[in-house]
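Visitor: Sequence isn't available, so here's the structure alone:
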């Protein structure tokens, strides 16, 4: 099965409010294994970059000034994603921007039925845990040392590894085990009877043992604890 894991960087949080895409990174996976094919572009948003957004991804007005617009890469993006399911972390956010830009170009929108949200998967599988990409990378041992700032392609590559772990681990992609359906009713049930209860053991000393112990102690010469008889010690 072919899937596209992707991430975006933007000028802010609201496409209807005037924010735009500035970076798209896509990673192709087949049967949960990365193929090495990627799609990655920086985009000129035709608007100023807010300082708070630049602090997240590091993309400045000067860096983006000579980059092409979304419509210049639109067909290339659509060819790359094809009709594959699209995997993203908090996917609704990324879909809103992708579809917003496609709508501006007069292109058909990507159907949300293709959306796979790893944030929703993580919340279901790991209730009570932290569900950020950084937290999931730490949980699954994914190396995120290069992630100093957010970056669409790097984050998509990290998310691809996290997605594999969230959906069952590497074995799914490698196809090492054939799927087997087991009829529980056909499994024989073995009833194991318990042996009779053992009588409780007695661990206290018997009168004879106490007498032998007293005789042994009385025969000790210069014991460390001194004479046992307080009269003899006076």
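Guide: Here it is on my side, so go on. Given the structure is predicted, the values throughout are model-derived calculations rather than measurements.
Visitor: Going by C-alpha atoms from here, please, whenever you check contacts or count neighbours.
Guide: OK.
Visitor: tell me the contacts of residue 54?
Guide: Under the criterion of C-alpha atoms under 8 Å, 6 or more residues apart in numbering, the contact partners of residue 54 comprise 11, 60.
Visitor: Please repeat the previous calculation with a cut-off of 10 Å.
Guide: Residue 54 makes contacts with 9-12, 60-61, 149-150, as judged by C-alpha atoms under 10 Å, 6 or more residues apart in numbering.
Visitor: mind checking how far it is from residue 9?
Guide: Taking C-alpha to C-alpha, to the nearest Å as the measure, residue 54 falls 10 Å from residue 9.
Visitor: what touches both of the two?
Guide: Shared between the contact lists of residue 54 and residue 9 (criterion: C-alpha under 10 Å, 6+ apart) are residues residue 150.
Visitor: What ranges does this protein have for its strands?
Guide: 2-10, 21-30, 33-42, 86-88, 115-117 (DSSP state E).
Visitor: quick one on the thing from earlier: please spell out the PyMOL selection for the buried subset of the contacts of residue 54.
Guide: Buried residues within the contacts of residue 54, as defined by 16 or more other C-alpha atoms under 10 Å, are selected in PyMOL through the command that follows:
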select buried, resi 9+10+11+12+60+61+150
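Visitor: Sitting in helices, which of the contacts of residue 54 do you find?
Guide: Residues of the contacts of residue 54 located in helices (DSSP state H): residue 61.
Visitor: Can I get the contacts of residue 54 in a markdown table including distance to residue 94?
Guide: Compiled in a markdown table, these are given as follows (distance: C-alpha to C-alpha, whole Å):
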| residue | distance to residue 94 |
| --- | --- |
| 9 | 9 |
| 10 | 9 |
| 11 | 12 |
| 12 | 12 |
| 60 | 20 |
| 61 | 21 |
| 149 | 18 |
| 150 | 14 |
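Visitor: adding another structure so you can compare the two:
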């Protein structure tokens, strides 16, 4: 199963008030394992950065001045997301902003299935804090590099949190990223030989031995009504 862990940074809290997306970070998972594919987009919001938002993520007007517009990167984003299930912390916030940006460029809203890890955490730990930092603390995930919010870094941390919320790190058995693609397509992609299925049907000798054994069974249960 292909999933994309996604996060955004913005100029504010409300896309309906004209606030814009300034960073998008995505991490690809296949069968709950990071594949090594990621996408990071910095975007020019075409508006001054409010001081409060800059304090959160550290992205300045000067840094974003030469970055592309959302319209210039929308195809790259849509292609990366594909039909993957999205994994988002507080999904309504990020989806609201992305759908507002898509509407501005005349594109349809995202229809991908999604998992909201805030809701997932609240169901699993009712009454407990469900922020990304709190969940990193709970699961002993190193978030010391998170001095500011950043979409790609937060996506990387969220991918680890999501794995823990979904059953724990043992699910990938410590496999390297190149092992993420499983099944026939993954084996072919890695150019490894595909072994034929092992035969499980009993041989004639085995069937004869079984018949002889059954003759020795007295009062067999399978003959009782």
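Guide: That came through, no problem. Quick caveat: nothing in here was measured; it's all calculated off a predicted structure.
Visitor: Any idea which of the strands of structure 1 gets closest to residue 70 of structure 1?
Guide: strand 21-30 (7.8 Å; C-alpha to C-alpha).
Visitor: residues of that closest one that come out buried?
Guide: By neighbour count, and taking 16+ other C-alpha under 10 Å as the criterion, the buried residues in strand 21-30 of structure 1 are 21-29.
Visitor: quick one: the most centrally placed residue in structure 1 from residue 159 of structure 1, how far?
Guide: The centroid of structure 1 falls nearest to residue 136 when counting by C-alpha atoms, centre = their mean (3.4 Å). From residue 136 of structure 1 over to residue 159 of structure 1 the distance is 9 Å, taken as C-alpha to C-alpha.
Visitor: which neighbours do those two share?
Guide: Common contacts of residue 136 of structure 1 and residue 159 (C-alpha under 10 Å, 6+ apart): 142, 165.
Visitor: Next, count neighbours for the residue lying closest to residue 121 of structure 1 once chain neighbours are set aside.
Guide: Distances taken as C-alpha to C-alpha, 6 or more residues apart in numbering put residue 166 closest to residue 121 of structure 1, at 7.2 Å, once the chain neighbours are dropped. Neighbouring residues of residue 166 of structure 1 were enumerated by other C-alpha atoms under 10 Å; the total is 16.
Visitor: same check, this time on residue 124 of structure 1
Guide: By other C-alpha under 10 Å, the burial measure for residue 124 of structure 1, its neighbour count, is 10.
Visitor: Same check on residue 215 of structure 1?
Guide: Residue 215 of structure 1, neighbours per other C-alpha under 10 Å, totals 11.
Visitor: thinking again about what came up before, of all the strands of structure 1, which lies closest to residue 154 of structure 1?
Guide: strand 21-30 (7.7 Å).
Visitor: quick one: that closest one to chain centroid distance?
Guide: Relative to its parent chain, strand 21-30 of structure 1 has a centroid offset of 19 Å by C-alpha atoms, centre = their mean, to the nearest Å.
Visitor: likewise stretch 42-57 of structure 1?
Guide: Between the mean C-alpha location of stretch 42-57 of structure 1 and the chain-wide mean there is a distance of 28 Å, by C-alpha atoms, centre = their mean.
Visitor: now stretch 86-98 of structure 2
Guide: Relative to the centre of its chain, stretch 86-98 of structure 2 is centred 12 Å away, using C-alpha atoms, centre = their mean.
Visitor: So which bits of it are buried?
Guide: Within stretch 86-98 of structure 2, the residues that count as buried by 16+ other C-alpha under 10 Å are 86-91, 94-98.
Visitor: quick check, nearest of the residues you listed to residue 34 of structure 2?
Guide: Nearest to residue 34 of structure 2 out of these is residue 87 (C-alpha to C-alpha; 12.7 Å).
Visitor: ok, the residue nearest to the centre of structure 1 to residue 53 of structure 1 distance?
Guide: Going from residue 136 of structure 1 to residue 53 of structure 1 by C-alpha to C-alpha gives 23 Å.
Visitor: Ok, residue 143 of structure 1 next?
Guide: Relative to residue 53 of structure 1, residue 143 of structure 1 is positioned 24 Å away (criterion: C-alpha to C-alpha).
Visitor: More neighbours: which of these two?
Guide: residue 53 (16 against 12).
Visitor: my read: the more buried one touches residue 21, true?
Guide: No: using C-alpha atoms under 10 Å as the test, residue 53 of structure 1 is too far from residue 21 to be in contact (11.4 Å).
Visitor: what touches both of these two?
Guide: Common contacts of residue 53 of structure 1 and residue 21, defined by C-alpha under 10 Å, 6+ apart, comprise 9-12.
Visitor: Closest one of the residues you listed to residue 125 of structure 1?
Guide: For residue 125 of structure 1, the closest of these turns out to be residue 9, at 26.5 Å, with distances computed as C-alpha to C-alpha.
Visitor: Please list all residues in contact with the closest one.
Guide: Each residue near residue 9 of structure 1 by C-alpha under 10 Å, 6+ apart is listed here: 20-25, 42-43, 53-54, 56-57, 59, 94, 97, 150-153.
Visitor: Next: residue 49 of structure 2.
Guide: 10-12, 19-20, 22, 55, 58-62, 64.
Visitor: ok so, going back, what would the buried residues of strand 21-30 of structure 1 look like in a markdown table with distance to residue 131 of structure 1?
Guide: Conversion of these to a markdown table gives the following (distance: C-alpha to C-alpha, whole Å):
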| residue | distance to residue 131 of structure 1 |
| --- | --- |
| 21 | 24 |
| 22 | 24 |
| 23 | 23 |
| 24 | 22 |
| 25 | 21 |
| 26 | 21 |
| 27 | 21 |
| 28 | 23 |
| 29 | 22 |
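Visitor: ok so, going back, switch the strands of structure 1 over to TSV; also include distance to residue 217 of structure 1.
Guide: As requested, the strands of structure 1 are arranged in TSV below (distance: least, C-alpha to C-alpha, whole Å):
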stretch	distance to residue 217 of structure 1
strand 2-10	81
strand 21-30	81
strand 33-42	77
strand 86-88	79
strand 115-117	77
